[in-house]
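# sequence first, then the predicted structure:
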Amino acid sequence: MTRPPSRSRRDRHGRGLRGRLVPDGVPLARSRAERFDDLVLDAVEDLERRWERELAGVEFAVEDVPWVEHTSPEEVVLDADVLDDDSVPLARVLPAHRENGRDVPPRIIVYRRPLEIRAHDRDDLADLVRDVVVDQVAVLLGRDPEEIDPTG
């Protein structure tokens, strides 16, 4: 005779209920990736106010780490559209192109982990993210970063 599955299996060893320790909606409940996304969105929103027409079709994306083919560090050659620090990509611009008969808009990709590693604290990370986004927008628009963000 088999017993029906029990609903109390989660408290099997007397550890209590498992789950989130903080309620949704408080800042502590947000993950590092979500907080990083917010920093990128803040930087993009500031730039879109000034460059609305030029950035109208541009997509912004965040990836955890850059994808690099398995090659030795001496063989890694980065394109001109990649912002790097000691051959580690921090961000990348993918220009508009045509793929499988459809138009693909330009895209700026910001890599989260390389930037987080270089930042000392949250304020430093916010400044670094803003600088990287400004530099990549400048590359995409063919302008100087000082022209894109004179306050930076």
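Ah, there it is.
# C-alpha from now on. contacts and neighbour counts both.
Will do.
# which is the next helix or strand following the helix or strand containing Pro114?
Element membership of Pro114, judged by DSSP states H and E, is helix 112-118. Next helix or strand after helix 112-118 toward the C-terminus (DSSP H and E): helix 122-141.
# next secondary structure element downstream of that following helix?
Scanning forward in sequence from helix 122-141 by DSSP H and E, the next helix or strand is helix 145-148.
# circling back: buried set for the helix holding Pro114?
Arg112, Pro114, Leu115, Glu116 (16 or more other Cα atoms under 10 Å).
# excluding chain neighbours, what is closest to the third one?
Read it as Leu115. Spatial nearest neighbour of Leu115, excluding adjacent residues (Cα to Cα, 6 or more residues apart in numbering): Leu90 at 6.4 Å.
# okay, pairing it with this:
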Amino acid sequence: MSEAVYQEPLDFGALLRDWRAHRRLSQLALSTESGISQRHISFLETGRSRPSRAMVLALSDALDVPLRERNVLLQSAGFAPTYPDTPLDAQGSQVFHSALAALLDHQEPYPALVLDGRWNLVSANRGALAFFGQFVDIFDSLAAIGSPTEFQ
């Protein structure tokens, strides 16, 4: 029997504040970019006001939030996700996989890696396996290094 796992609902205000901090924007700068008043952005972040669907999308555009994360913002504001979430191994992704394989092959003999949006190793060419394999196991080491999002 499987256990049901309870998840706390995501707080839109906290997510908005995190994205604004990640992009290193003040409320005033975000206000200028999005066309939404600074006071209203403050009210959204503190939970004093609720956003409309159009406002969530406008703020996402101004913050250049990736599509998958825009769905998270929409859900945290109480709206249905807009953008499809297609897994990498889906049937329609075969074109992209073959393009990435060709890209890796054309980089031979130089090392090349393919990373996903969370800095997980997806694929590597023979040059990378030979080069990095001399020192470490790249599949284990890349996970230990972690995501360099603090440098972005």
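Here it is on my side, so go on. Predicted, not measured: the structure shown is a model, and the values here were computed from it.
# tm score of chain vs chain?
Taking TM-score structural alignment, normalised by the length of the first structure as the basis, the two superposed chains have a TM-score of 0.22; 56 aligned residues with a Cα RMSD of 4.5 Å.
# so the residue nearest to Leu115 of the first structure: helix, strand or coil?
Recorded secondary structure, Leu90 of the first structure: strand (DSSP: H, G, I helix; E, B strand; the rest coil).
# okay but it is in contact with Ile117, surely?
No. In this structure, Leu90 of the first structure is not within contact of Ile117 by Cα atoms under 8 Å, at 10.7 Å.
# let me see the ranges of the strands in the first structure.
Here the first structure has its strands, by DSSP state E, at 59-63, 82-85, 88-94, 97-99, 102-104, 107-111.
# do you know which of these lies nearest Asp42 of the first structure?
With Cα to Cα as the criterion, Asp42 of the first structure lies closest to strand 59-63 of those, at 11.8 Å.
# any buried residues in that closest one, and which?
Phe60, Val62.
# tell me which other helices or strands that strand touches.
Judged by 3 or more Cα pairs under 8 Å, 6 or more residues apart in numbering; DSSP states H and E, strand 59-63 of the first structure is in contact with strand 107-111.
# what's the angle between the strand it packs on and strand 88-94?
Using axes from the mean of the first three to the mean of the last three Cα atoms, to 10 degrees, the inter-axis angle of strand 107-111 of the first structure relative to strand 88-94 is 170 degrees.
# ok, now which ones touch Phe132 of the second structure?
Residues near Phe132 of the second structure by Cα atoms under 8 Å, 6 or more residues apart in numbering: Ile138.
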